[in-house]
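# from the sequence below, what's the structure:
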Amino acid sequence: MAVYTKQWRAEQAKVKSARSKLTSASKKNGSILSEKANLKATISANQKEIDSLNKGVNYYRKKKSDKKLTKRKTPKPLTAAQKKHISTLQTQIDKANAKLKSSDFKSKASNASSKVSNAQKKLSSAKSERDKYESKRHKTALKRIAAQRKQNAERFLAPHASLHATNSMTGLEVFIFASSESESNESEATTYPIDHDDPVVDHVRRTGKTITVTGWLFDQKAGDRLWSGKKDDVSGAGLVAKTVQKQFQNLRKWQFDGTELVYKSDWVKPGFNHIYYKHLFMTGLEKTLDAPYKGMIQITMTFQFAYKAQVVTKKKTKKNSGKKSKSGTKKKSKKKTIAVKYGMTYWGLAKTYHTTVTQLRKWNGSEKKTMYPDPKMGKYPKRLRVK
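Take a look at the predicted model:
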């Protein structure tokens, strides 16, 4: 559960405003890009139609089944309707080109693109500032939680536990005087029967870990009655200045919001058992009112241990060239070259390096040029690729 400060709300408002401006700028830029695409499409479609009409004037098919066109000796004259249609199409092309090349349209498109870029930078900056503030508050909250836990550990010798949000920004902590703590680990065994014997297990899968805690919530007055505390201390007898009803509401909100929690039991003297778990989610919360105690409530909480799922985006990988492996994935082929020596032949190299003479010719050229020394230099012309 997070209690947001004025500064956090201001930082969040900046993020919201920056996101809104980015959406508006992107919408406007998208409209201009769409208009630009439509103008280009008009030019392309009209030009194709004009070319098609001109083609019909200069070329013809001798037979309907002929794929090739035959050029006319004398161009066929255009009809009045065709001339008018070409004129209309050309006018549309000229208007579209004029708009695309106009300084106003170019300036409009450039400004829209620039606004999107600036809005993205502002949104990124606003998010960064908010995240920095949240991180700072989280560190402060952890220090406050540690101080509260230490204070309570020094004052109480009863079985004592605390609960707070994993990513707390407020330092809010609920203290529970636990009377019992239990941990249950569940696994699922997949079995199948066999003849004349007990079933056989072929797979065991862990299904969950459940933590159950039963204890008491106390307010400051109840704490004063049971344990001595300093009157001028901020937390009274080491308990937060909240009624048990308010503490229960905090627990219930954590449950309803699905907040990830940290539970730690403090058994002051070393050597005692205790439970300390992160990544807990409250799945059950029960209060028992079987006795009219003032400032005290008995509760039972059930937690499920689990890690929050994280979405992992796959990175785009370049396609590898080469032969496919048995599993179907392509293996990247490594090139290998060798120096040409006296007595070598393409046939011998193909046999040695498990390739073909045809492939060697494709890589290196004819053996007449690659397998004989340069008459002037007395050296072989170059290295040969064999893989």
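# could you use CA atoms for every contact and neighbour count after this?
Fine.
# now residue 163, nearest residue through space, not along the chain?
Excluding its sequence neighbours, the residue lying closest to residue 163 (Cα to Cα, 6 or more residues apart in numbering) is residue 263, at 4.7 Å.
# hang on, isn't that neighbour packed against residue 281?
No: look at residue 263 against residue 281 with Cα atoms under 8 Å: they stay out of range, at 10.1 Å.
# report the separation between the nearest residue to residue 181 once chain neighbours are set aside and residue 301.
The spatially closest residue to residue 181, leaving aside those adjacent along the chain, is residue 213, at 4.5 Å (Cα to Cα, 6+ apart). From residue 213 across to residue 301, the span is 5 Å (Cα to Cα, to the nearest Å).
# residue 278 too?
15 Å.
# residue 213 and residue 301: who's more crowded?
Between residue 213 and residue 301, counted using other Cα atoms under 10 Å, the more crowded position is residue 213 (22 against 18).
# another for comparison:
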Amino acid sequence: MARLTRAQQQERTRAAVLAAARREFAEHGYAVAKIDRIAERAEMTRGAVYSNFPTKRALYLAVLTDLVERSADEAGQADGSDGTDGTDGAAGITGTAGRVPRPTPGSVADSLGAFARVWLERLPLTGDSPADGHLRLRSLSGVLDDEPARTALAQTARLEALLLALALESYSPPGVRRVRLAELALTLLNGSAGLAETAPGFGDPFDVARACDHLAGIDLADSWDPPHLPYVSPARPCDDPWAPPAEVSDRITGRRIGLGDDGVIAVLGAGRLSAAEEAVRGALPGDRVTVVVVTGDPAEIGRLVRLRVDDLTACLRRVFAPGAWPPLRLVLDDHALVAAALGLPGVGDTTEAAVRIRDGRIVARAEGRGAAHAAAAAGSPDATRHGGAGA
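Here you go, the predicted model:
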């Protein structure tokens, strides 16, 4: 029998710990779960568990992330897709055939309703125990009890709304912003999940999905006009070499990508993710916009961002055709490899920096509030007026 490599043994150990932890959390819930019992279930020492997951919260978030990944894989296998090509394939309230109707191009209401139906599949089933139901719901109740984690969750929720909005905008007239609509829909969906957790059986998910259909008809007076942008310092022109790291994973498509294309790369800490929209709205036609997320706490904050983003994008891929996916790339840079290649040492949750890439060189840099928009606007005819750098 072939001997396992160190990496293979580590992966086997990690998988065993995750399986044991999922059983423990499903039986006892997050608050009552014990690392000692998880170690016993996995037939390992307490130290072996902590060598892979430094805290109980990190382990719980890893269990939820693994659950999201498995759900996405199963959804893809249900209809023969790989879960990353935008094909259908749903269960639960989507119907006995397990397929979500593809939204009609131009129909924001239909696409939002289809998204809601996929999202609501996580609601607990009859007979689920409270603790197991919490896992199905990806519940974070009682888990995020400190300010950095709560801030990261709030900022990640803003990013989730942006991603959903950009998909909805692909079915909207040019120039129409759908961020407030996405925020409202996600508020309704997360509220229904909260009630399912605390008041099981209350409400009908079909009604919630139909309500999301009708949200698209509300005039939310949505516009993009952040008051701070006129005061943002212009990006600094430069001519620096750009040697990006090897291929990284785009969390939106689920595929490996390179970072050598012309465009904008915004490096945002987990506490500044709302600035992603500045890069998107300020980008020039034809730009590749890449948002790179960094954190000073990959084990917990990094896993939290990964959990929420992967959960949201898995739903998007099942509902929207590839041409309607958000027009940006999202990289989770847990080890700050992209940031280091850009010459940004010491990044953390409050980082906000951006560069413009042209012909394989870094031609503009910006840091601080508004950096993403400044770098995106660099080179445009009205760059000075909008806080960019002249070409």
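# and the TM-score between these chains?
The pair, once superposed, lands on a TM-score of 0.18 when counted by TM-score structural alignment, normalised by the length of the first structure; 115 aligned residues with a Cα RMSD of 6.8 Å.
# got a list of what the residue nearest to residue 163 of the first structure touches?
Listed by Cα atoms under 8 Å, 6 or more residues apart in numbering, the contact partners of residue 263 of the first structure are 161, 162, 163, 164, 275, 276, 277, 278, 280.
# contacting residues for residue 357 of the first structure?
Neighbouring residues of residue 357 of the first structure by Cα under 8 Å, 6+ apart: 346, 347, 350.
# ugh, wrong one, I meant residue 188 of the first structure
204, 205, 206, 207 are the contacts of residue 188 of the first structure under Cα under 8 Å, 6+ apart.
# just give me the closest of the residues you listed to residue 88 of the first structure.
residue 207 (72.8 Å; Cα to Cα).
# what about that closest one, how many neighbours?
Quick note: residue 207 of the first structure (other Cα under 10 Å) scores 10 neighbours.
# now, of the contacts of residue 263 of the first structure, which are buried?
Among the contacts of residue 263 of the first structure, those buried by neighbour count (16 or more other Cα atoms under 10 Å) are 161, 162, 163, 164, 278, 280.
# tabulate the residues you listed in TSV, adding columns for secondary structure and distance to residue 60 of the first structure.
As requested, those are exported to TSV (DSSP: H, G, I helix; E, B strand; the rest coil; distance: Cα to Cα, whole Å):
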residue	secondary structure	distance to residue 60 of the first structure
161	strand	94
162	strand	91
163	strand	87
164	strand	85
278	strand	81
280	strand	80
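# columns distance to residue 45 of the first structure on top of those, output as a markdown table?
Below are these laid out as a markdown table (distance: Cα to Cα, whole Å):
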| residue | distance to residue 45 of the first structure |
| --- | --- |
| 161 | 75 |
| 162 | 72 |
| 163 | 69 |
| 164 | 66 |
| 278 | 64 |
| 280 | 62 |
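# identify, from those, the entry nearest to residue 305 of the first structure.
residue 280 (4.6 Å).
# where do the helices sit along the second structure?
Secondary structure of the second structure (DSSP state H): helices located at 6-32, 35-42, 46-52, 56-78, 108-119, 130-136, 147-169, 179-198, 205-215, 276-282, 303-319, 337-341, 371-377, 383-386.
# which of those sits most buried?
Mean neighbour counts were compared across the helices of the second structure using mean count of other Cα atoms under 10 Å; the top stretch is helix 371-377, at a mean of 33.
# dump the helices of the second structure to JSON lines, plus distance to residue 363 of the second structure.
Shown next, in JSON lines, are the helices of the second structure (distance: least, Cα to Cα, whole Å):
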{"stretch": "helix 6-32", "distance to residue 363 of the second structure": "39"}
{"stretch": "helix 35-42", "distance to residue 363 of the second structure": "50"}
{"stretch": "helix 46-52", "distance to residue 363 of the second structure": "40"}
{"stretch": "helix 56-78", "distance to residue 363 of the second structure": "37"}
{"stretch": "helix 108-119", "distance to residue 363 of the second structure": "38"}
{"stretch": "helix 130-136", "distance to residue 363 of the second structure": "46"}
{"stretch": "helix 147-169", "distance to residue 363 of the second structure": "27"}
{"stretch": "helix 179-198", "distance to residue 363 of the second structure": "31"}
{"stretch": "helix 205-215", "distance to residue 363 of the second structure": "43"}
{"stretch": "helix 276-282", "distance to residue 363 of the second structure": "16"}
{"stretch": "helix 303-319", "distance to residue 363 of the second structure": "30"}
{"stretch": "helix 337-341", "distance to residue 363 of the second structure": "15"}
{"stretch": "helix 371-377", "distance to residue 363 of the second structure": "9"}
{"stretch": "helix 383-386", "distance to residue 363 of the second structure": "14"}
